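>>> Below is the structure, and that's it, no one-letter string:
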């Protein structure tokens, strides 16, 4: 089974492409969803995070309050590393389990939707890498509209990720999401055509 990494830059439309792949019945494992599952209430993962960062990171219902945790770690690299050292092994184990399930089910290829593929130096784990990209001014505009972020917050978010040009250089396939919906669908069809060549 070909294991394909799906990644992109913030606000480039990777999640939209992931939804389109699922609609076309391509199997897809979602890193963000797994990251949530491993710290669901009652899990050892959540217990470890509470021990490391304190009980004030919980929401009133006992679930993890991601905004509170994010505020604690966002500009502190050592705190972020501490969180990653708890979460990454749990996520890796679960991804491996899901990947083996898909392989056993006889799938020819499967996607792993992973926002920080390059930032976490995970390239070697994949047979192919698909990058969803758009122009930096579009990223800024989408972040303004979608998240209501200030100019300063937007620049911080963009600076925390690897430049899109470097991601594109390392991709096996680049999907350009810098037009309207019709343009995106054309690009998506181009991706599907490429995937067919991998399945042969």
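Good, I have the coordinates. What you see is a predicted model, and the numbers here were worked out from it, not measured in a lab. Numbering: from 1, shown residues only.
>>> C-alpha from now on. contacts and neighbour counts both.
Will do.
>>> Summarise which helices and strands the one helix or strand residue 83 maps to is packed against.
For residue 83, the host element (DSSP states H and E) is helix 77-104. In this structure, helix 77-104 makes packing contacts with helix 31-37, helix 44-53, helix 66-73, judged by 3 or more Cα pairs under 8 Å, 6 or more residues apart in numbering; DSSP states H and E.
>>> Quick check, central residue of the protein?
residue 115 (2.5 Å; Cα atoms, centre = their mean).
>>> where does residue 19 sit relative to residue 6, distance-wise?
Distance of residue 19 to residue 6, given as Cα to Cα, to the nearest Å: 12 Å.
>>> Compare these two (neighbour count), which wins?
Shown here are residue 19 and residue 6; by other Cα atoms under 10 Å, residue 6 has more neighbours (28 against 13).
>>> And the helix or strand encompassing that one, how far out from the chain middle?
According to DSSP H and E, residue 6 maps onto strand 2-8. Computed by Cα atoms, centre = their mean, to the nearest Å, the separation of strand 2-8 from the middle of its chain amounts to 10 Å.
>>> Presented hereafter is structure B, for comparison with structure A:
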């Protein structure tokens, strides 16, 4: 059974007032979304879950794959944002593109209409593959879960939170961007407070890595109780 029923939109974009419509269908596999602001520590949480035996799907990894050199999505980005978005080696210049979209909401919406449908389609394919293999549960790292109204497609939502200063520093270090660019990106996302009230479980990543892992282990216990099946292997 499919997770999301969507149609990819590449070069033909709807007007800025239209929204991406997503039809959600629930399947038998137990789907857990891990979300949180940029730099909150979602990947660290998912790596811990992977080490515990869970199947993990990374939406960011899918996003990188769909904009590979020569892809239709990359061509659409160049068409709508300029050839300067493509590096000499044919890859996407993420820094240049980020600087455009964080300063112009209409450009951000246009980019989302180009890239998100295909990301969601591939995410659906991966979930369906795991379901067909009889996997009881899957963890999906979805950075913009609430911003894209995708929470209803999951059986459980886990949000990773952290201080804004910590997130800013992590973004600067990880993505090699300026503090101004990091803060501009965070400004585009729903604040932690808005995510907390919509989540089933909160992982606080303001402390040490050991503290984070303890929170993840507690989440696994909560997950098993909620799903009523043993999900760890």
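Good, I have the coordinates. None of these values were measured; they are calculated from a predicted model.
>>> one step back: tell me the counterpart of the residue nearest to the centre of the first structure in the second structure.
If you follow residue 115 of the first structure across to the second structure using TM-score structural alignment, you land on residue 143.
>>> cool, and residue 28 of the first structure?
Under TM-score structural alignment, residue 28 of the first structure pairs with residue 56 in the second structure.
>>> Contact partners for the counterpart of residue 189 of the second structure in the first structure?
Alignment note (TM-score structural alignment): residue 189 of the second structure maps to residue 161 of the first structure. Going by Cα atoms under 8 Å, 6 or more residues apart in numbering, residue 161 of the first structure touches 9, 116, 119.
>>> ok, now with 6 Å
Contacts of residue 161 of the first structure were listed using Cα atoms under 6 Å, 6 or more residues apart in numbering, and none were found.
>>> Now do it against residue 38 of the first structure, distance only.
Distance of residue 161 of the first structure to residue 38 of the first structure, given as Cα to Cα: 24 Å.
>>> Over to residue 26 of the first structure?
For residue 26 of the first structure relative to residue 38 of the first structure (Cα to Cα), the value is 24 Å.
>>> What residue in the second structure is the furthest from its centre?
Max radial position in the second structure (Cα atoms, centre = their mean) goes to residue 88, at 27.6 Å.
>>> Residue 207 of the second structure: neighbour count?
For residue 207 of the second structure, the neighbour count with other Cα under 10 Å is 9.
>>> Just say helix, strand or coil for it.
coil (DSSP: H, G, I helix; E, B strand; the rest coil).
>>> measure residue 135 of the second structure to residue 142 of the second structure for me?
According to Cα to Cα, residue 135 of the second structure stands 19 Å off from residue 142 of the second structure.
>>> When those two are compared, which one has more neighbours?
residue 142 (24 against 17).
>>> on that earlier part again, ok, average deviation of the next helix or strand after the helix holding residue 83 of the first structure from the second structure?
Toward the C-terminus, helix 77-104 of the first structure is succeeded by strand 109-113 as the next helix or strand (DSSP H and E). Following superposition, strand 109-113 of the first structure is found to deviate from the second structure by 0.8 Å on average (mean Cα distance after the TM-score superposition for the first structure).
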